[in-house]
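Colleague: pasting the sequence and the predicted coordinates here, then a few questions.
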Amino acid sequence: MSENEGAEAVAPDEEAETPADPDAELVARVEDAEPEELAREIAALRERAATAESELADAREERDELESKLKRKQADFQNFKKRMERKQEQEAARATEDLVTRLLEVRDNLVRALDQDEDVEIRDGIESTLGVFDRVLDDENVEVIEPQPGDEVDPQRHEVLVKVDSDEPEGTIADVHRPGYEMAEKVIRTAQVTVSNGSGE
């Protein structure tokens, strides 16, 4: 085999290993194409690009909407969790509410006994019992609702029995007939009050 024949055998492999130049191919393609064909292809590419941009915008909008929904759900869950915690705290604080409500009548009787009985020995015993009773109520977060004369009437905390002649301004509390009570920020018994008709003003 001659040297020329060997050179010819190697030449095709060397050409195959040479990478094609994409820019050159594009230039050649553009030079060979008809103007109308190029215009159609460019228009198609522009349309594809516009579609891709629109789809990208839609995807971003959907992503933002999902992120917003997720944040709202997280906020709702946190609020729900806080409400449940508050409810559990209130229920725990009011666990003895029924018992306390029944015992309030006993306290009323002790107070009435102090108002009526002059016997010193009995009075000391009643006062001591009432003091213990009040400490128990305090331990159960029970507070007395006992408005002062001249205070405004609060329908959530006061029960108006009757209007009476009084020197207090009209429509305000004249006197407390029976104190009320609230437990853990809930009114368990309204205070019974009389209201001034303003006749003494």
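Modeller: Thanks, I have it. In this text, all values refer to a predicted model and were calculated from it rather than measured experimentally.
Colleague: please make it C-alpha for all contacts and neighbour counts, starting now.
Modeller: Fine.
Colleague: please, which helix or strand holds the residue nearest the centre of the chain?
Modeller: What sits nearest the mean C-alpha location of the chain, by Cα atoms, centre = their mean, is N79, with 2.9 Å. Taking DSSP states H and E as the criterion, N79 maps to helix 35-93.
Colleague: likewise for L99?
Modeller: Per DSSP H and E: helix 97-116 holds L99.
Colleague: buried set for that helix?
Modeller: Within helix 97-116, the residues that count as buried by 16 or more other Cα atoms under 10 Å are 97, 100, 104, 110, 114.
Colleague: what helices and strands are in contact with that helix?
Modeller: Judged by 3 or more Cα pairs under 8 Å, 6 or more residues apart in numbering; DSSP states H and E, the packing partners of helix 97-116 are helix 120-139, strand 186-189.
Colleague: other residues contacting stretch 45-58?
Modeller: Contact with stretch 45-58 is made by no outside residue, as judged by Cα atoms under 8 Å, 6 or more residues apart in numbering.
Colleague: I'd guessed R107 sits against L130; true?
Modeller: Yes: counting by Cα atoms under 8 Å, R107 touches L130, with 6.9 Å between them.
Colleague: comparison target below:
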Amino acid sequence: MQENQNNTSNEAVVDNVNNAAASEQQAEQTVEQRIAELEAQVADLQDQLLRSRADQENQRRRNAEELLNTQKYAINKFAQELVPVKDYLEMALLDQSGQIDTLKMGVDMTLKQLVAAFDKAQIKEISPAVGDKLDPHQHQAMSAEESDAEANTVLRVLQKGYQLAERTLRPAMVIVAKAKG
């Protein structure tokens, strides 16, 4: 009977050892599977990263090319507006009639064409009136003359200025008043 109990006890120990070995083997397989899954995930993420970097570089290159083209051709519309002005000036120079009125009319038409081109390009005149305060952003004082007028006010305009949208292209050249001294 004791032999029976020893056999049963030995069988239980063997079963426990076998079960433990099987569990350990299963755990190793599960760990190996998990490692393989994680390695596949890492490879996929590395691939995604490389693709994202390539897409980013391609976008940067496209943006740089677009910026260059924008800068290169930004003046295109304005240039198209100026071509007829040049044509009119060339026609005026070719006129052999000697009639001043005809020449004056041609120059007037050319000026109107140029003003229209300026308007389309948002180029505005800076033409200060006598008595306006000197604005250093839009006016350039060429000289100052003693006057009864308030100091630093415009006495005369020597040359008009121009601005593109809100940026000064060329300041108006003016003579300003200074206090009598």
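Modeller: In hand now; what should we look at? Everything numeric in this text was worked out from a predicted model, so none of it was measured.
Colleague: TM-score of the superposition?
Modeller: Once superposed, chain against chain, the TM-score is 0.44 (TM-score structural alignment, normalised by the length of the second structure); 94 aligned residues with a Cα RMSD of 3.4 Å.
Colleague: would you mind getting the angle between the helix holding L99 of the first structure and helix 120-139?
Modeller: Note on geometry: by axes from the mean of the first three to the mean of the last three Cα atoms, to 10 degrees, helix 97-116 of the first structure and helix 120-139 are set 150 degrees apart in direction.
Colleague: tell me the angle helix 97-116 of the first structure makes with helix 35-93.
Modeller: Using the same axes, to 10 degrees: helix 97-116 of the first structure against helix 35-93 is 40 degrees.
Colleague: what does helix 97-116 of the first structure contact?
Modeller: Contacts of helix 97-116 of the first structure (Cα under 8 Å, 6+ apart): 123, 126-127, 130, 133, 137, 183, 188-189.
Colleague: by neighbour count, which of these wins?
Modeller: Highest neighbour count within these: M183, with 22 neighbours (other Cα atoms under 10 Å).
Colleague: with adjacent residues omitted, what lies nearest to that residue?
Modeller: Leaving out its chain neighbours, the residue that sits closest to M183 of the first structure by Cα to Cα, 6 or more residues apart in numbering is V142, at 4.5 Å.
Colleague: the one you found is in contact with Y181, isn't it?
Modeller: Yes: taking contacts as Cα under 8 Å, V142 of the first structure lies within contact range of Y181: 6.6 Å.
Colleague: separation between L50 of the second structure and R62 of the second structure?
Modeller: 18 Å (Cα to Cα, to the nearest Å).
Colleague: just N18 of the second structure next, same as before
Modeller: N18 of the second structure sits 65 Å away from R62 of the second structure, going by Cα to Cα.
Colleague: now swap in Q46 of the second structure and tell me
Modeller: 24 Å.
Colleague: for T102 of the second structure, same thing?
Modeller: T102 of the second structure is 52 Å from R62 of the second structure, by Cα to Cα.
Colleague: A172 is in contact with Q163 of the second structure, correct?
Modeller: No: if you go by Cα under 8 Å, Q163 of the second structure and A172 don't touch, sitting 9.8 Å apart.
Colleague: can you tell me the helix or strand for the residue nearest in space to the middle of the second structure?
Modeller: Centroid check for the second structure by Cα atoms, centre = their mean gives L67 as the closest residue, at 6.9 Å. According to DSSP H and E, L67 of the second structure maps onto helix 2-73.
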